[in-house]
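Engineer: everything below, folded, please.
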Amino acid sequence: MTLAISKEDLASFHQAYQARPESKVLERTVTKNGVQAASFDWHSIADNDQHFSIDLATGEVADQKQSGRCWMFAALNTMRHDMQAKFNLPDDFELSQSYQFFWDKFEKANYFYENVLKTADLPTDDRRVAWLMATPQQDGGQWDMLVALIEKYGVVPQSAMPESYNSSRSNEINGVLNQKLRHDAVILRDLVAQGASEADLTATRKTMMQDIYRMLAYAFGEPVANFDFEYRDKDKQYHREANLSPQSFFSKYVGWNLDDYISVIHAPTKDKEYYQTYTIEMLGNVVGGRPVKHLNLPMNEFKQLAVDQLKAGESVWFGSDVSKESERKLGIMALGTYGYEDLFDTQLTMSKEDALDYGQSMMNHAMVLTGVDLVDDQPTKWKVENSWGTKVGEKGYFVMSDAWMDKYCYQVVVNKRFLSDQQAAAQAQAPVVLKPWDPMGTLA
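Structural biologist: Model prediction:
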């Protein structure tokens, strides 16, 4: 069936538009102010105030600037919250995101080469090959990917490896790095087609990785191997420890057993059963490192795990679609913040399942839950630490309505000690492998 738009159709649409008494007023309003300003509902300000029955002390909000490192910031923030409590660290203390950024891009390059060789016998128009070449590497990631980096490289305070131009503004290095990776993909695929030996392929990859290391060292600075840790605590007492490695620093000052922390998702689509674990083909960063693994749970259990961890005094890494119904300057994430349906007099609402299946929504940003407002032991709104600096929200903190969480939150990371017996048994299962482009493989 085909349907071309006729002149008669256009005339009918025009007449219907002119017949609506509000059309000219709304046309002037929207053309002058934009869609969001014209549809903003000011009631959302009063409905989402910054008061919470559970409100953890977490210090100053960090700023990822012009980079896609939210997943790193959020994960490192959950660790620094614990460190601040243990060691009385000042509110502005941060772990080095630049250090993790270097190693993530380095490892992602090697992971890309690995996948290029695994798919070298497929044509370039195969969907998997096209998916690889579309974005050889990017800033985003997931919790398990940061764990893989920490297990291999440790962590350092920001004082040991501070921000650089390229860590704060990653677009330039990303463009050059992706060009390099695609260039190298041609070479690797050609070598496979020519029947190159395993030894030749390995030697070629090592030369390529040497180039990658040099490029990243120029962009971010070479990662620190040993350093001294100096700070004044909140009581102005001076502390210094000399000759730490990133691994020894993590062991002493963070001290988490990272195996205790697992990813829980809420994906209410027909292809994903609850109480089942999932992984995603060709998703990761460290070859041989911790794989991505998600446990899919119903939303009520998903939220209860987050509440239980907050009640225990521990903040919660989470992933959501921050682009939907979110007011950045005020720091409000709530359904109805923008009345697009009322403004345009049309239907836009989709179920969470349909939004995932049809590409309308997916996880694209990671933040930290640092509080929750409980009424009759049920959450009504959540306090969120973002990583966009202190000039948005309430000094960088956002409010998320519970209904917004239901619709747009997809992932939380919790300690396994909060799992029920049923959930723990489900989490221990071998994961079902999803296709590379599955929405649960989206990088925050």
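
Engineer: please count neighbours and contacts with C-alpha atoms only from this point.
Structural biologist: Will do.

Engineer: show me where the protein has strands.
Structural biologist: 54-55, 227-232, 238-244, 261-265, 276-280, 294-296, 316-320, 326-327, 332-333, 365-375, 378-385, 397-401, 409-415, 432-434 (DSSP state E).

Engineer: how about the ones you listed, which one is nearest residue 441?
Structural biologist: Of all those, strand 276-280 sits nearest to residue 441, with 6.0 Å by CA to CA.

Engineer: quick one: the closest one to strand 261-265, angle?
Structural biologist: With axes from the mean of the first three to the mean of the last three CA atoms, to 10 degrees applied, the angle from strand 276-280 to strand 261-265 works out at 90 degrees.

Engineer: who's in contact with strand 276-280?
Structural biologist: With contact meaning CA atoms under 8 Å, 6 or more residues apart in numbering, strand 276-280 is reached by 291-297, 426-427, 429-436, 438, 440-441.

Engineer: for the strands of the chain, give me JSON lines that also has mean neighbour count and distance to residue 13.
Structural biologist: Putting the strands of the chain into JSON lines (neighbours: other CA atoms under 10 Å; distance: least, CA to CA, whole Å) gives the following:
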{"stretch": "strand 54-55", "mean neighbour count": "18", "distance to residue 13": "53"}
{"stretch": "strand 227-232", "mean neighbour count": "15", "distance to residue 13": "68"}
{"stretch": "strand 238-244", "mean neighbour count": "11", "distance to residue 13": "71"}
{"stretch": "strand 261-265", "mean neighbour count": "21", "distance to residue 13": "44"}
{"stretch": "strand 276-280", "mean neighbour count": "22", "distance to residue 13": "46"}
{"stretch": "strand 294-296", "mean neighbour count": "26", "distance to residue 13": "46"}
{"stretch": "strand 316-320", "mean neighbour count": "25", "distance to residue 13": "38"}
{"stretch": "strand 326-327", "mean neighbour count": "21", "distance to residue 13": "32"}
{"stretch": "strand 332-333", "mean neighbour count": "27", "distance to residue 13": "35"}
{"stretch": "strand 365-375", "mean neighbour count": "24", "distance to residue 13": "39"}
{"stretch": "strand 378-385", "mean neighbour count": "23", "distance to residue 13": "42"}
{"stretch": "strand 397-401", "mean neighbour count": "26", "distance to residue 13": "38"}
{"stretch": "strand 409-415", "mean neighbour count": "25", "distance to residue 13": "38"}
{"stretch": "strand 432-434", "mean neighbour count": "15", "distance to residue 13": "44"}
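
Engineer: please give the structure of this sequence too, so both can be compared:
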Amino acid sequence: MIFLSHAITNEQLTGFQQDLAKRPEAPVNERTVTKNGILASSYDWHAVSESTPVFSIDLDTGDVANQKQSGRCWMFAALNTMRHDMANRLGLKKFELSQAYTFFWDKFEKANYFYENVLKTADQPADSREVAWLMTTPQQDGGQWDMLCALIEKYGIVPQSAMPETYNSSKSNEINTALNKKLRQNAIELRQLVADHATDDDIDAARNQMLNDVYRMLVYSFGQPPLTFDFEYRDADKHFHRDTDLTPKQFYDQYVGWNLADYVSIINAPTADKPYNQTYTVDMLGNVVDGRAVKHLNVTMADFKKLAIAQLQAGESVWFGCDVGQSSDRQKGIMDLNIYGQDDLFATSFKMSKAQRLDYGESMMTHAMVLTGVDLVDGQPTKWKVENSWGPKVGEKGYFVMSDAWMDEYCYQIVVNKQFLPANLAQAQATEPTVLKPWDPMGALA
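Structural biologist: Below is the predicted model of the structure:
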């Protein structure tokens, strides 16, 4: 089919102007939006009144954390689920696991993972889609659940007292800019070595020097990760405890003790290319070379919610990923499809299905948080309690309310213990995954 070129004509513009002149609401809408902006002008307070922070299942998870000016939500959310369990067992107050420690090792491992992919694609031209995709963002703050598991399985974790926050962990733009510049320079060198038919030993030596440079940059930015440390705390009964000379892996095994292999990623991606009850992974997505791979089981939204509710009913919070910027009031902590009436404001429709948003780039997972409660009416969820990692000054002391309808449209991933999977889903989760393209929306990093 041949489509003719159609430039905008004066007749069209006249028609548009005449249509606007027929709308009695146009002048007041123009004044309102130009003065206040689109969101404030379309705000619907009814959604606020329907989002009271009261839930039939409500886990006590303490004070929220604050990722500040960094993209570590996935890391905060995962460590928070572990912190909840640990704090309950040990009677800890105001306790956090070190996000700077896992941040350090994530960036170090991502550099090596980047080199691995650069070498795998070194025979492709620089403008191939795969190479261009790699060079767009050599590394970033974001990640997925399986990537944190890979870090913990290799490096363990530590309490925040053993490796506290630094300027660069809380405000990561500077280290990201410097590190990505270095990684792109390294990519040029690695690709040239391959083009020059360098030996494996020469390439390994160059790669080792590159990692040495990255390690030094990270130590200067985040501090040296501890090899051993002492863990001291006072429990809820005021009893003092001290455990000395722990390694990070010993600390994880002794104080967290989760079998990470039991926790699996569940997604809801209703696109035609991803049939339900099948597993998927994403090419060139990960951080630890030869570590735990990203693996998703795609399920219906009904199964998605049942699994989340089952884990909450068992007293355990749930890591989840969503597109937090959609229909969301950050300050009040409300995620509701009706919070902004832009269709009414502009007298048009923005309607798309969840699958269409994924296929056409309108939505993907952008943020990870923790489900800590749900309100059930006649056994069905109406709203969800969400622990965020943006500090206590947003929402209800850092907690958000998410409508069940919002979950349907903008939640994409949860992590649950395999014990909650029914037999058919357990069997499906054990299958070998289909490999998706690197730019697939299910590879988005929270």
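
Engineer: okay, and which of the contacts of strand 276-280 of structure 1 map to helices?
Structural biologist: Secondary structure from DSSP state H places 426, 427 of those in helices.

Engineer: and of the strands of structure 1, who's closest to residue 286 of structure 1?
Structural biologist: Judging the strands of structure 1 by CA to CA, what sits closest to residue 286 of structure 1 is strand 276-280, at 14.3 Å.

Engineer: read off where the closest one ends up in structure 2.
Structural biologist: Aligned by TM-score structural alignment, strand 276-280 of structure 1 corresponds to residues 278-282 of structure 2.

Engineer: quick check, distance from that stretch to the centre of its chain.
Structural biologist: Mean C-alpha position of stretch 278-282 of structure 2 versus that of the full chain (CA atoms, centre = their mean, to the nearest Å) differs by 17 Å.

Engineer: now stretch 39-50 of structure 1
Structural biologist: The answer for stretch 39-50 of structure 1 is 26 Å, by CA atoms, centre = their mean.

Engineer: endpoints of that stretch, how far apart?
Structural biologist: For stretch 39-50 of structure 1, the separation between the terminal residues is 23 Å (CA to CA, to the nearest Å).

Engineer: against structure 2, where does it fall?
Structural biologist: By TM-score structural alignment, stretch 39-50 of structure 1 lines up with residues 42-53 in structure 2.

Engineer: identify the residue of structure 2 aligned to residue 16 of structure 1.
Structural biologist: Using TM-score structural alignment, residue 16 of structure 1 sits opposite residue 19 in structure 2.

Engineer: how near is residue 75 of structure 1 to residue 367 of structure 1?
Structural biologist: Taking CA to CA, one finds residue 75 of structure 1 at 8 Å from residue 367 of structure 1.

Engineer: who touches both of those two?
Structural biologist: residue 317.

Engineer: aligned partner of residue 247 of structure 2 in structure 1?
Structural biologist: Checking TM-score structural alignment: residue 247 of structure 2 goes with residue 245.

Engineer: can you get me a residue count around its match?
Structural biologist: 18 (other CA atoms under 10 Å).

Engineer: tell me the counterpart of residue 346 of structure 2 in structure 1.
Structural biologist: That one, residue 346 of structure 2, aligns with residue 344 by TM-score structural alignment.

Engineer: ok, now residue 293 of structure 2?
Structural biologist: Looks like residue 293 of structure 2 aligns to residue 291 there (TM-score structural alignment).

Engineer: correct me if wrong: that match contacts residue 147.
Structural biologist: No. The criterion here is CA atoms under 8 Å, and residue 291 of structure 1 misses it with residue 147 at 9.4 Å.
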